[in-house]
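**Student:** what's the 3D shape of this:
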Amino acid sequence: MADAPPTYRFEAFELDCANRQLRRAGEPVELGSRYFDALALLVARPGELVSKDAFMAEVWHGVPVTDEALTQCIRTLRRALGDAAGTPRFIQTVPKHGYRFIAPLASEPPRLRAEAAGEARRLPAQVAGTATLAGLAVGLLAGLVYGVLAGTGGGGQVLILAAMVGALGLLAGAGLGAGIAAALAWRGRANAAVVAGAMLGGLAVGALGNLLGREGVGLLSGLAIAGVTGPFEGLVLGTASGIAAQAALSGRRRGAVLGLALAAGALGGALIHLAGGTLLAGSLHALEQGLPGAQLRFDRLGPQGFTSGVRAFTAVVEGASFVGALAAGLLGLRRR
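**Tutor:** Take a look at the predicted model:
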């Protein structure tokens, strides 16, 4: 098994290569992806000359760029580190040749390295569990809300609906969590693979949910239920969830992560509605229409019934709630 990407410490800084994050006194310092790669390249070779050709090969991967791009990169790194070209503490310029990282690196006891490696191995399972619990929580809440607003069968029906929708939320969270966890285990860090894993997880969960909701009800009742959530909806929400998960796990600021998650979820819900898809409220409304005696009255959700506008509103709120809950859970995991 390959060693976990290292973490370097110098003065008040910590360069966490596994999570692609630079921290100062425990607080994240924002760096672009290429700038992070350039700093990691320098820090991995303390005291050594890193040539311009090495930067071009390992940071820009052979893509032709001007010398000004490298100069701007080093300038940005110095600004992030509080360094100065004239009196460098971290990055020293070697005129016409390249740059050298000159700050001493703090040593890390082997026990701490082993603990960090163990934590990295546990992370995928922790992410999968957190996503599953987030899906369960938002499903229970949605079931309670719709049970109170649209149910006609009293408190018992509200609890049954909450349990049923909670189970669906648990299934959705488990599928997305499995996809994200698989990507983390494969790549070892939160990158674009996390988004791809969430997309595939959402697609699989949407297909399974559609099968259970449509074919399962049909098998038990002999009635066909159309218009329930399916693979397309799962793919869209999976994409939004993956974007939020990548942001949460890569160390971005909590407020920015939550804002991104809510916006991505809301946009996903709107896209699903505009494409003619349906989420929870639409699926329950389809159940109401297809099963006489279902004890649901979704026409209560709007003054003129369950109109297209109401359907759009519920889709946006559901998308934002689901992705926001997932991001909040992962941020809590990151804090621990």
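**Student:** C-alpha only now, for contacts and for neighbours.
**Tutor:** Will do.
**Student:** and the helices in the stretch 51-200 of the chain?
**Tutor:** 52-58, 67-81, 110-150, 155-187, 192-210 (DSSP state H, counting those that start in this stretch).
**Student:** also the stretch 201-336 of the chain?
**Tutor:** Along the stretch 201-336 of the chain, counting by DSSP H, counting those that start in this stretch, helices occupy 217-221, 231-249, 254-274, 280-290, 308-335.
**Student:** what sits up against the third one?
**Tutor:** If I follow you right, that is helix 254-274. 233, 236-237, 240-241, 243-244, 247-248, 278-279, 311-312, 315-324, 327-328, 331 (Cα atoms under 8 Å, 6 or more residues apart in numbering).
**Student:** can you tell me the SS state at Leu22?
**Tutor:** strand (DSSP: H, G, I helix; E, B strand; the rest coil).
**Student:** could you count how many residues lie near it?
**Tutor:** Counted with other Cα atoms under 10 Å, residues neighbouring Leu22 total 25.
**Student:** wait, doesn't it sit right on Arg9?
**Tutor:** No - judged on Cα atoms under 8 Å, Leu22 makes no contact with Arg9 at a distance of 9.8 Å.
**Student:** that older thread, Serialize the helices of the stretch 51-200 of the chain to a markdown table and add fields for distance to Val29.
**Tutor:** A markdown table is the format used below for the helices of the stretch 51-200 of the chain (distance: least, Cα to Cα, whole Å):
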| stretch | distance to Val29 |
| --- | --- |
| helix 52-58 | 21 |
| helix 67-81 | 7 |
| helix 110-150 | 21 |
| helix 155-187 | 22 |
| helix 192-210 | 20 |
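**Student:** for the comparison step, fold the sequence that follows:
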Amino acid sequence: MCENNAILEAQNLTKKFKISKNSTLTACDDISLKFYQGKTLGIVGESGCGKSTFIKMLSLITKPTSGEIMFRGCDITKLKGEEKRNNHSHIQMIFQNPLEALPPRMKIRDIICEPLLNFKKIKNHEKDEIARKYLEMVELPEEFALRYPHHMSGGQRQRIGIARALVLEPELIICDEATSALDVSVQKNIIELLIRLQKQKQISIGFICHDIVLVSQISHQVAVMYLGNIVEILPGKDLHKYAIHPYTKGLLHSVFYLGMDKSTKIDKLTGEVPSPVNLPNGCPFQSRCSDAKQLCREIKPKLREYQEGHMVACHLLPIDKPV
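**Tutor:** Model (predicted):
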């Protein structure tokens, strides 16, 4: 991918939460990732791995403990006041549960147009026209403008969430498990809509999910996250064939998907996930890795280049090119 097309870059992003006088929870540990214009970066991992904390830092909902978030050359973690508020128009989110994310007492027209009114980009009398435009964009009839969220299905509500995210013409949209609460057939339609809109508008998408098969199918690049660490980064199309980190392979081997070799054994990941409050020395995956060596228990592996476009954090691989 061309470096010049990176619109947002997380650099050594870390988030620690003080939970008691002597205890600190490390949710994200030294994460560096890039989002490219018109491309989708998928971030996948088990529940509790730090995905949601990471995206909350990107959207400035949560303040990082350390590190930088560079958007178009500016470190947005240092923004305050009106500058910080204005930055929200560039980075928008689509949430997991649209019923909870949409104000229940507001009509769809008002929900879609509220961001524009907040930023004083339209007048009240323009709301009907704007609502029609964005309802059409997400493939909903214009009469939905006067409905309330509870009068709509889950898939329709998520389309409204997409419309609300798009209305400010952001450069990056972050989907936080945006399809996990939907039926599979509806999920497919929402994914197809997002892909079409991305091509039309050249939007960057951060797709956060625990479904590694879905992530690999729709993402140009996939980052695999475990216990607050990025353990592997590679192109989505190569995930099934070239994934090499023991955790990534464990995720792939624990699910069934169409097109897989029917003779493939379905294995579930075993072992206890260490507490993020009491992280072990060395590799964070050591307690669940059957091939872990003494080195894995002593020194934490760095994310290094394995092949072009493919980076792995693992002592078991013949890697000698640090990032």
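**Student:** tm score of chain vs chain?
**Tutor:** With the length set by TM-score structural alignment, normalised by the length of structure 2, the two chains reach a TM-score of 0.24; 134 aligned residues with a Cα RMSD of 6.7 Å.
**Student:** one step back: do you know which of the helices of the stretch 201-336 of structure 1 lies nearest Pro28 of structure 1?
**Tutor:** Ranking the helices of the stretch 201-336 of structure 1 by proximity to Pro28 of structure 1 (Cα to Cα) places helix 254-274 first, at 10.4 Å.
**Student:** any buried residues in the closest one, and which?
**Tutor:** Residues 257-258, 260-273 are the ones in helix 254-274 of structure 1 that count as buried (16 or more other Cα atoms under 10 Å).
**Student:** next structured bit after the one helix or strand Arg159 of structure 2 maps to?
**Tutor:** Counting by DSSP states H and E, the element that carries Arg159 of structure 2 is helix 154-166. Per DSSP H and E, the first helix or strand lying C-terminal to helix 154-166 of structure 2 is strand 172-176.
**Student:** which other helices and strands contact that next one?
**Tutor:** Other elements packing on strand 172-176 of structure 2 under the criterion 3 or more Cα pairs under 8 Å, 6 or more residues apart in numbering; DSSP states H and E are helix 51-58, strand 91-94, strand 204-209.
**Student:** swap the cut-off to 7 Å and go again
**Tutor:** Packed against strand 172-176 of structure 2, as judged by 3 or more Cα pairs under 7 Å, 6 or more residues apart in numbering; DSSP states H and E, are the following elements: strand 91-94, strand 204-209.
**Student:** next, the angle helix 51-58 makes with the longest one.
**Tutor:** An angle of 150 degrees separates the directions of strand 204-209 of structure 2 and helix 51-58 when computed by axes from the mean of the first three to the mean of the last three Cα atoms, to 10 degrees.
**Student:** show me which residues of the very next helix or strand once past strand 204-209 of structure 2 are buried.
**Tutor:** Going down the chain from strand 204-209 of structure 2, the next helix or strand is helix 212-218, by DSSP H and E. Neighbour-count burial for helix 212-218 of structure 2, with 16+ other Cα under 10 Å as criterion, is recorded at Ile212, Val213, Leu214, Val215, Ser216, Ile218.
**Student:** quick one on the thing from earlier: for Gly155 of structure 2, which of the helices and strands packed on strand 172-176 of structure 2 is the nearest?
**Tutor:** Proximity to Gly155 of structure 2 (Cα to Cα) singles out strand 91-94 among those, at 12.7 Å.
**Student:** list the buried residues of the helix or strand just after the closest one.
**Tutor:** Toward the C-terminal end, the helix or strand that comes next after strand 91-94 of structure 2 (DSSP H and E) is helix 98-101. Of the residues in helix 98-101 of structure 2, Pro98, Leu99 count as buried by neighbour count, 16+ other Cα under 10 Å.
**Student:** which neighbours do Leu22 and Arg9 of structure 1 have in common?
**Tutor:** Residues touching both Leu22 of structure 1 and Arg9 by Cα atoms under 7 Å, 6 or more residues apart in numbering: Leu15.
**Student:** so what's the residue count around the residue nearest to Thr7 of structure 1 when sequence neighbours are not counted?
**Tutor:** Nearest residue to Thr7 of structure 1 in three dimensions, chain neighbours excluded: Asp16, at 4.5 Å (Cα to Cα, 6 or more residues apart in numbering). By the measure other Cα under 10 Å, the count of residues near Asp16 of structure 1 is 17.
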